[in-house]
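Engineer: Have a look at this prediction, sequence included:
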Amino acid sequence: MPHSPAPDQAFSAAERDAVYRAIFERRDMRHFAGGEVAPEVMRRLLTAAHHAPSVGFMQPWRFLRVASPALRRGLQALVEQERVQTGRALGPREDAFMHLKVEGLMDAAEVWVVALADGRERHVFGRRTLPQMDLASTACAIQNLWLAARAEGLGMGWVSMFDPAAVASLLGMPAGAEPIALLCIGPVPHFYEEPMLQQQRWAQRCALDNMLFEDAWGQPLGQCETVAG
């Protein structure tokens, strides 16, 4: 029996363009303009994050708001310690690296710490051979939040320079919980025209075609011979 045509489930052209605009204009922000994020807006961002896909529907993400200026300073000190160590590890690029701005913890309207929840090991579905799927799932939640923030006209920066154990201790996390991101969120003076590290000539986006393979690693997409059945 022939199949009936699938219904058109695409968004309207304007809706589709808005999704792609958020993707292409999202930036990892380091410069913030203070201000505040209205509670209802922050709730929308967190709701978007919480609707991310997760392997085995484990929902391994936890979000902790850092409202205390003292705790923010504590986080900033931990980031600074790691920034110095990272600079030393970069050898000849240390000087260039130390001139980069890597966080906006004291300037952003909101600071949230994203952590992998304790007890994740009980989730076996999709993790038996790939336990890192908890991290992959939480990264999806962060990306959802990032895109929603851009749509709301807010900047967000993901800070990852810190010792996870030190951050966990500072914030009283239980054993097994693992912080993976310090998120700076809030109004910004402007969004970077291109990624900040590209503006600073630290790195450039790779060509997409160099990352696409077909049937075997390193075999370019679209250059495989089709075998007739």
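Structural biologist: That came in fine, so what should we check first? Numbers count the residues shown, from 1 in each chain.
Engineer: can we go C-alpha only for contacts and neighbour counts from here?
Structural biologist: Noted.
Engineer: Which of the residues in the helix or strand that contains residue 143 are classified as buried?
Structural biologist: Residue 143 belongs to helix 133-151 when assigned by DSSP states H and E. Neighbour-count burial for helix 133-151, counted by 16 or more other C-alpha atoms under 10 Å, picks out 133-135, 137-151.
Engineer: other SSEs contacting the longest strand along the chain?
Structural biologist: For the chain, the longest strand by residue count, based on DSSP state E, is strand 178-186. Judged by 3 or more C-alpha pairs under 8 Å, 6 or more residues apart in numbering; DSSP states H and E, strand 178-186 is in contact with strand 110-116, strand 155-159, helix 164-170.
Engineer: Next, the angle from it to strand 110-116.
Structural biologist: Orientation of strand 178-186 against strand 110-116 (axes from the mean of the first three to the mean of the last three C-alpha atoms, to 10 degrees) gives an angle of 160 degrees.
Engineer: could you point out which element follows strand 178-186?
Structural biologist: Counting by DSSP H and E, the element after strand 178-186 in chain order, helix or strand, is helix 196-199.
Engineer: Check which helices and strands that following helix sits against.
Structural biologist: Helix 196-199 sits against no helix or strand, with contacts defined as 3+ C-alpha pairs under 8 Å, 6+ apart.
Engineer: so what does the helix or strand following that helix touch, helix or strand wise?
Structural biologist: Elements were assigned by DSSP H and E; along the chain past helix 196-199, the next helix or strand is strand 213-214. Secondary-structure packing of strand 213-214 (3+ C-alpha pairs under 8 Å, 6+ apart): strand 216-220.
Engineer: another one to put next to it:
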Amino acid sequence: MSDESADPEAEREPELESVSPEQPTTPSPTSPPQPPTKGDDGPGWMPAILAATALMGIAGFVFCGFSTWLLFQKRTEFAIRTLRDAYIPELEQSLLEPDEKQLVIKQVTRLVDEMQRGKYENWQSAGILQRLQRLPVIQWGELYAVDAAATKNASPEVAAETSKQLSRLRRSVEVGKTTSFDFEDVLTPVYIADSTRPGGHRLQQPIDVDAIIDVVQRARLVADREKVPDESFSNARIEAIVREQINAGVADGGF
């Protein structure tokens, strides 16, 4: 019995499969990780902030309105304090003629007493105070000092012109056109700074003639502006002007 020949396929060594090197693979693009989504938080604190701001604005408006109303209700009290604590002491230190000074102080003191007794309404008290503050009562006495200095130290021509122009300036007050602000400007050349005085200045002593001439020029300009005739006027009485302005304040209030 002959040996069976081996199967040639079985005896054939298996061929090694060629393994090709791995090809580089391109990673597929991936989207960045997304944060976890949150739910809708709503409008947050904004409505509350807006509401609080609106309420604060309303409260401020109400407070300002109340404060204004309160101040208007105290106008008489304010006028009393101003006249008693500031205006009358300044009158006492003024350069008014002694008889004029006493008459004006007497009028203002009586006015304060009447305000304290409730004779005037708030609008009347405020109007009277405004009119008195606009009157050049303090400066009225300073004009006397300038006029006297011109008579004493200046030439007769300068003294005569000074007297005429200052009388025109007083006349402009008498007809109700010129105020204390105008007088302050006219008298500026003869003022020197003094922090101890209510107005922050006082008259220079002695008064320089050149400064007097400057005052006269300024007085002429104011009188011309108010169309006061270029002539001398008899001296107006300041106490009469004060009384007239008090009566006007009682009837019509302020300006």
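Structural biologist: It's in. Model, not experiment: these values are computed from the prediction.
Engineer: Any idea what the TM-score is?
Structural biologist: After superposition, the two chains reach a TM-score (TM-score structural alignment, normalised by the length of the first structure) of 0.24; 94 aligned residues with a C-alpha RMSD of 6.2 Å.
Engineer: before we move on, back to that, quick one: the helix holding residue 143 of the first structure to strand 178-186, angle?
Structural biologist: Counting by the same axes, to 10 degrees, helix 133-151 of the first structure lies at 0 degrees to strand 178-186.
Engineer: What is helix 133-151 of the first structure packed up against?
Structural biologist: So helix 133-151 of the first structure, by 3+ C-alpha pairs under 8 Å, 6+ apart, packs with helix 13-25, helix 39-50, strand 61-65, strand 110-116, strand 155-159.
Engineer: In the third one, which residues are buried?
Structural biologist: Of the residues in strand 61-65 of the first structure, those with enough neighbours to count as buried (16+ other C-alpha under 10 Å) are 61, 62, 63.
Engineer: Which secondary structure state does residue 192 of the second structure sit in?
Structural biologist: For residue 192 of the second structure, the assignment made with DSSP: H, G, I helix; E, B strand; the rest coil gives strand.
Engineer: Hmm, it is touching residue 211, no?
Structural biologist: No. With contact defined as C-alpha atoms under 8 Å, residue 192 of the second structure and residue 211 do not form a contacting pair (11.5 Å).
Engineer: Of the two, which one has the most company?
Structural biologist: residue 211 (17 against 13; other C-alpha atoms under 10 Å).
Engineer: Now do the SS call for the more buried one.
Structural biologist: Classified using three-state DSSP, residue 211 of the second structure is helix.
Engineer: show me what contacts the nearest residue to residue 115 of the first structure once chain neighbours are set aside?
Structural biologist: Leaving aside its chain neighbours, residue 115 of the first structure sits nearest to residue 179 (3.8 Å; criterion: C-alpha to C-alpha, 6 or more residues apart in numbering). Counting by C-alpha atoms under 8 Å, 6 or more residues apart in numbering, residue 179 of the first structure makes contact with 113, 114, 115, 116, 164, 167, 168.
Engineer: didn't the first one look like it was pressed against residue 185?
Structural biologist: No. Counting by C-alpha under 8 Å, residue 113 of the first structure stays clear of residue 185, with 11.0 Å between them.
Engineer: more neighbours, the two?
Structural biologist: Taking neighbours as other C-alpha under 10 Å, residue 113 of the first structure and residue 185 compare with residue 185 leading, 29 against 21.
Engineer: Setting the sequence-adjacent residues aside, check what's closest to that one.
Structural biologist: Residue 185 of the first structure sits nearest to residue 156 (C-alpha to C-alpha, 6+ apart), 4.4 Å away.
Engineer: neighbours around the one you found, how many?
Structural biologist: Neighbours around residue 156 of the first structure, by other C-alpha under 10 Å: 28.
Engineer: What is the subsequent helix or strand relative to the helix or strand harbouring residue 126 of the second structure?
Structural biologist: Following DSSP H and E, one finds residue 126 of the second structure within helix 122-134. Going down the chain from helix 122-134 of the second structure, the next helix or strand is helix 137-153, by DSSP H and E.
Engineer: packing partners for that following helix?
Structural biologist: helix 88-92, helix 156-174, helix 180-186, helix 209-225.
Engineer: quick one, which of the helices and strands packed on strand 178-186 of the first structure is packed in tightest?
Structural biologist: For these, the largest average neighbour count (mean count of other C-alpha atoms under 10 Å) is found in strand 155-159, namely a mean of 25.
Engineer: how many degrees apart are that one and helix 133-151 in direction?
Structural biologist: Going by the same axes, to 10 degrees, strand 155-159 of the first structure is angled at 150 degrees with respect to helix 133-151.
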